[in-house]
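S.K.: Predicted model and sequence follow; I will ask about them next.
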Amino acid sequence: MKKNIIALSIIVSCLASVSVNADPKTPGTSKGYSTIDILNLGVPAELNTVSVKELEKELADKPPMAVGFDIDDTVLFSTPVFYRGQQEFSPGEYGYLKNQKFWDKANCGWDAFSRPKQIATQLINMHQKRGDSIYFITGRTGSDCDFTTNYIKGVFNIEKMHDVIFAGASRDEYLKTKPIKDNNIKIYYGDADGDIISARQAGAEGIRIMRASNSSYTPIPKNGIYGERIVLDSQY
């Protein structure tokens, strides 16, 4: 029995350590819960959640502003694109993410297989109704085509569409910070820890969109790990 208690203590200690260290460059400040946790346990009371209606009410008296969205797992469920890319370019491995041929496929046509998220439609409609300028900033590597820009414009019925900003990815810095700041974005929605951190570095509010539990982009982030607000039911 004593051995079991010791083993359990070690497991709990390890889980606690993981929960406050999501992005290796920026340790978390709270426990945080993945989408899987929330689906199994319900929404924990300590999470700072907000609904689209609550956001709309909060912004009602504020003038139009610039807002930003991440793409993958935020506005689009793009797992089909990444799954196909891995199968074609580096089966069972992640080398495809460094292959420009994959990004050209993804950005120049395969996004037709990405499913728009319901929460993105609700948020984009709300911000368009307010007259806000909407930007899309992704960590993808860019390609010489406009397919993703046109696809997002069409599926979300965006009236004044800015070209998608391909910030790229880095292990050393948060590359989304600069375009968020350069475009004077006040709210940036994203599913990844780096989205929240990038927004804060740029002086904006980072609001978490929950990554779908069946996303191929793993591990699933711990929502609320930085004390950020989380949009309710945003996994869909």
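M.R.: Received the coordinates, thanks. No experiment lies behind these values; they were computed from the predicted model shown.
S.K.: hey, let's count contacts and neighbours off CA atoms from now on
M.R.: Noted.
S.K.: pretty sure residue 137 contacts residue 68?
M.R.: Yes - using CA atoms under 8 Å, residue 137 and residue 68 qualify as a contacting pair, with a distance of 6.8 Å.
S.K.: Can you check which residues contact both of the two?
M.R.: Common contacts of residue 137 and residue 68, defined by CA atoms under 8 Å, 6 or more residues apart in numbering, comprise residue 180.
S.K.: Closest to the geometric centre of this structure, which residue is that? Let me know.
M.R.: By CA atoms, centre = their mean, the mean C-alpha position of the chain lies nearest to residue 191, the distance being 2.3 Å.
S.K.: For residue 126, give me its contacts.
M.R.: Taking CA under 8 Å, 6+ apart as the definition, contacts of residue 126 comprise 52, 56.
S.K.: One more to weigh against that first structure:
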Amino acid sequence: MKKHFKLLTLAALCATAVSATAIAKHKVPYTNPGFYTNAPTQVAVHFVDVEGIKKSLEGKAPMTVSFDIDDTVVLSSQYFHYGFTFGEELGFGKGPKEVLHSQKFWDYVAEQGDQHSIPKQSAKDLIKMHKERGDKIVFVTGRTGHSKDKNGTVTKTAKTLQKYFDLPADTVVWYTNDTPADGFKQVKSAYIKKTGSQLHYGDSDDDILSAREVGIRGIRVQRSYSSTNPQKLNGGYGEEVLVNSAW
């Protein structure tokens, strides 16, 4: 199950909240002032830019770097909006709660392969920098994979991301099903550790908390203004926030 929620009605939000609490996820209160991407003003947080990250990595050998997918490297809310709006007609279920638990919905998303998602310019700049360093890129997403796909392999979405960001043909996607694994509290921790990632980027609280749980650096990417997913508090854990990364 992925994190996406429709913002159009209170009923949809409530349904999604029920869905989220049905899974044993470890919630952590914010510890620092931060800002929501779509707020009229922004407060001072630990902003970083691509050049600053590059400088901070000088002298370090090439490493594995992991990225979330939705709202981190691509704008993909259209798939979730479609599923939530027409889910009952398409056999995905009624409302976000049922849709996000529907394997049929996730098979649909996987078969689309993100070919209609829009790559973010901030992600292009960031991945370009890491490629120039010789870093290996992997993707760790809260989505559920296709029922016929093996996890951690080159899926149709992986091939699309390879094309968007000019990545090697062996670049893979790990699907977490939005569920903690291997005794970890946070959803992506087991997969970040499995890949050997030393730096993780993502727009959700779980991205930052998962990185911290496995003892690596986590950098917040700002969620798109138009995302159907509720905004999170950038810098809410005192983490670094990539400047101008909402697009």
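M.R.: That came in fine, so what should we check first? If you're wondering where the values come from, they're calculated on a predicted model, not measured in any experiment.
S.K.: got the contact list for the longest helix belonging to structure 1?
M.R.: Using DSSP state H, we find that the single longest helix of structure 1 is helix 2-19. Contact with helix 2-19 of structure 1 is made by 28, 30-32, 222, 225, as judged by CA under 8 Å, 6+ apart.
S.K.: Over to stretch 159-172 of structure 2?
M.R.: Residues contacting stretch 159-172 of structure 2 (CA under 8 Å, 6+ apart): 113-115, 119, 124, 127-128, 137-139, 152-155, 158.
S.K.: where do the strands sit along structure 2?
M.R.: 46-48, 64-67, 74-75, 118-119, 136-141, 173-175, 199-202, 217-220, 240-242 (DSSP state E).
S.K.: winner for burial among those?
M.R.: strand 173-175 (a mean of 26; mean count of other CA atoms under 10 Å).
S.K.: helices or strands next to that one in the packing?
M.R.: strand 136-141 (3 or more CA pairs under 8 Å, 6 or more residues apart in numbering; DSSP states H and E).
S.K.: okay, and the strand it packs on goes to which residues in structure 1?
M.R.: The aligned range for strand 136-141 of structure 2 in structure 1 is 133-138, by TM-score structural alignment.
S.K.: Counterpart of residue 73 of structure 1 over in structure 2?
M.R.: Match for residue 73 of structure 1 (TM-score structural alignment): residue 71.
S.K.: count of residues packed around its match?
M.R.: 29 (other CA atoms under 10 Å).
S.K.: Name the nearest residue to it, sequence neighbours excluded.
M.R.: residue 223 (5.3 Å; CA to CA, 6 or more residues apart in numbering).
S.K.: Tell me who's in contact with the aligned partner of that neighbour in structure 1.
M.R.: Under the alignment (TM-score structural alignment), residue 223 of structure 2 maps onto residue 211 of structure 1. Residue 211 of structure 1 sits next to 35, 73-74, 191-192, 220-221, 234-235 when contact means CA under 8 Å, 6+ apart.
S.K.: do that again at 6 Å, thanks
M.R.: 73, 191, 235 (CA atoms under 6 Å, 6 or more residues apart in numbering).
S.K.: repeat for residue 215 of structure 1
M.R.: residue 79.
S.K.: one more time with 10 Å, if that's ok
M.R.: Counting by CA atoms under 10 Å, 6 or more residues apart in numbering, residue 215 of structure 1 makes contact with 72-73, 77-80, 82-83, 235.
S.K.: Give me the buried entries from those residues.
M.R.: Neighbour-count burial (16 or more other CA atoms under 10 Å) applied to those gives 72-73, 77-80, 82, 235.
S.K.: Using JSON lines, lay out those together with distance to residue 159 of structure 1.
M.R.: What follows is those, written out as JSON lines (distance: CA to CA, whole Å):
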{"residue": "72", "distance to residue 159 of structure 1": "21"}
{"residue": "73", "distance to residue 159 of structure 1": "22"}
{"residue": "77", "distance to residue 159 of structure 1": "22"}
{"residue": "78", "distance to residue 159 of structure 1": "23"}
{"residue": "79", "distance to residue 159 of structure 1": "27"}
{"residue": "80", "distance to residue 159 of structure 1": "27"}
{"residue": "82", "distance to residue 159 of structure 1": "28"}
{"residue": "235", "distance to residue 159 of structure 1": "25"}
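S.K.: Relative to residue 198 of structure 2, how far out is the residue nearest to residue 63 of structure 2 when sequence neighbours are not counted?
M.R.: The shortest distance from residue 63 of structure 2 to any residue other than its chain neighbours is 4.9 Å, reached at residue 135 (CA to CA, 6+ apart). Distance of residue 135 of structure 2 to residue 198 of structure 2, given as CA to CA, to the nearest Å: 10 Å.
S.K.: same question, residue 101 of structure 2
M.R.: 31 Å.
S.K.: Map residue 168 of structure 2 onto structure 1.
M.R.: Checking TM-score structural alignment: residue 168 of structure 2 goes with residue 159.
S.K.: How many residues are close by that match?
M.R.: 11.
S.K.: again with residue 122 of structure 1
M.R.: Residue 122 of structure 1: 14 neighbours (other CA under 10 Å).
S.K.: so where do the helices sit in structure 1?
M.R.: Assigned by DSSP H, the helices in structure 1 fall at 2-19, 35-41, 52-59, 79-89, 100-107, 118-130, 147-155, 177-182, 193-201.
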